[in-house]
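>>> Would you be able to build a 3D model of this:
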Amino acid sequence: MFLDDQTLAKLLAEGNHPDERGYIGLWKVVIVENLPYKDMRRTGKVPKFLSHRLFPNSRYSIWLDSKMRLTSDPMLIIEYFLWRRKAEYAISNHYDRHSVWEEVLQNKRLNKFNHAAIDEQFNFYESDGLPRIVNVEHWQSYSGTGKFHLHQGLLRQFKASDLT
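Predicted coordinates for the structure are as follows:
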């Protein structure tokens, strides 16, 4: 489990303390320092999308948003979402928004990022073939709160420069 100081402090306050080997439950705690961005939303994208680069010797990875808790055996999750379906990648559906356009509007409403930057990114998606009005069944919006993937195949083509 890779944590920054803030997240570790929250876990400690909740009574989750590493044992003498540095584990909390099944998870070895590793403190990450020298984070690449001041904005934690951007820093969180690095392990979320590039876990295959951070852990090249790992066969699988699971990424969970900080609001999620893993309550099952990780291998059962890998089996269900990847092995049984013969998939390389699984990601959770968004609980409320069902299209990229709805996500764009919500990000603007919440002032998550500069509106011009949001428009520029969405215009890029449109120029790449994503329609503004979408058929939900074909272009669903994914929350990204849970992501599971096999470290092989097309995913290995992504690199750090793809996030800038």
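
>>> From here on, just use CA atoms for contacts and neighbour counts.
Fine.

>>> can you give me the strands for the protein?
Using DSSP state E, the strands of the chain run over 2-3, 23-24, 27-28, 30-31, 60-64, 89-93, 142-150.

>>> TSV please, covering these and showing distance to residue 101 and mean neighbour count.
Shown next, in TSV, are the strands of the chain (distance: least, Cα to Cα, whole Å; neighbours: other Cα atoms under 10 Å):
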stretch	distance to residue 101	mean neighbour count
strand 2-3	32	14
strand 23-24	40	15
strand 27-28	37	12
strand 30-31	36	12
strand 60-64	24	18
strand 89-93	15	16
strand 142-150	12	19
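
>>> compare with the first, here's sequence two:
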Amino acid sequence: MNGVIPKYLVHRLFPKTKFSIWIDAKLQLMVDPLLLIHSLVVAENADMAISKHPYFVHTIEEAMATTRWRKWWDINALKMQMETYCENGLKPWSPKKLPFLSDVPDSALILRKHGVRSNLLLSNIQ
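All right, here's what the predicted structure looks like:
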């Protein structure tokens, strides 16, 4: 949880930068970071690229694993959150959701273009 501020608010810590890369300790970067930025953000005209979860494609699967592994102390709050998501239309992932390969991002790798749109998106995270 200590990585939340630098992970999501890099644009606030380094306001003059055009791009940022967050790489979690569980990953090892094997290619040039500029190549990653160009291929996943610039060439795709995207504001952000986030790695896909290695095991789960549906949010409920991730919540059940979080409960099973006791990664979250308040199981009832997690259950209520998932029920709220389902009540508001969360459906299991299916090929109909393409081009999205998963409903579960894994924030081990985050590539961001710093600009008005991405700054607005992540400025509300607390």
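
>>> Scan structure 1 for its longest helix.
The single longest helix within structure 1, with elements called by DSSP state H, is helix 115-127.

>>> Mean deviation, that helix versus structure 2?
If you overlay the two and look at helix 115-127 of structure 1, the average distance to its match in structure 2 is 2.8 Å (mean Cα distance after the TM-score superposition for structure 1).

>>> Show me what that helix is packed against.
Counting by 3 or more Cα pairs under 8 Å, 6 or more residues apart in numbering; DSSP states H and E, the packing neighbours recorded for helix 115-127 of structure 1 are helix 100-109.

>>> how does it look with 6 Å?
Applying 3 or more Cα pairs under 6 Å, 6 or more residues apart in numbering; DSSP states H and E, one finds that helix 115-127 of structure 1 contacts no other helix or strand.

>>> ok so, going back, and of the strands of structure 1, who's closest to residue 75 of structure 1?
Relative to residue 75 of structure 1, the nearest member of the strands of structure 1 by Cα to Cα is strand 60-64, separated by 9.5 Å.

>>> Structure 2: matching residues for the closest one?
On structure 2, the counterpart of strand 60-64 of structure 1 by TM-score structural alignment is residues 19-23.

>>> Same question for stretch 88-108 of structure 1.
Counting by TM-score structural alignment, stretch 88-108 of structure 1 sits on residues 47-67 of structure 2.

>>> Buried residues in that stretch, which are they?
47-50, 52-53, 56-60, 62-63, 67 (16 or more other Cα atoms under 10 Å).

>>> ok, and what's touching stretch 118-126 of structure 2?
Residues external to stretch 118-126 of structure 2 that are found in contact with it (Cα atoms under 6 Å, 6 or more residues apart in numbering): residue 47.

>>> Go through it and flag the buried ones.
Buried, per 16+ other Cα under 10 Å, within stretch 118-126 of structure 2: residue 119.

>>> The match of stretch 88-108 of structure 1: end-to-end distance?
Its first and final residues considered, stretch 47-67 of structure 2 spans 32 Å by Cα to Cα, to the nearest Å.

>>> Check the offset of that stretch from the chain's centre.
Offset of stretch 47-67 of structure 2 from its chain centre (Cα atoms, centre = their mean, to the nearest Å): 9 Å.

>>> go on, stretch 52-71 of structure 2?
On Cα atoms, centre = their mean, the centre of stretch 52-71 of structure 2 falls 14 Å from the chain's centre.

>>> Now render the buried residues of stretch 47-67 of structure 2 as JSON lines, adding distance to residue 114 of structure 2.
Putting those into JSON lines (distance: Cα to Cα, whole Å) gives the following:
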{"residue": "47", "distance to residue 114 of structure 2": "8"}
{"residue": "48", "distance to residue 114 of structure 2": "9"}
{"residue": "49", "distance to residue 114 of structure 2": "12"}
{"residue": "50", "distance to residue 114 of structure 2": "14"}
{"residue": "52", "distance to residue 114 of structure 2": "21"}
{"residue": "53", "distance to residue 114 of structure 2": "24"}
{"residue": "56", "distance to residue 114 of structure 2": "29"}
{"residue": "57", "distance to residue 114 of structure 2": "27"}
{"residue": "58", "distance to residue 114 of structure 2": "28"}
{"residue": "59", "distance to residue 114 of structure 2": "27"}
{"residue": "60", "distance to residue 114 of structure 2": "31"}
{"residue": "62", "distance to residue 114 of structure 2": "29"}
{"residue": "63", "distance to residue 114 of structure 2": "30"}
{"residue": "67", "distance to residue 114 of structure 2": "34"}
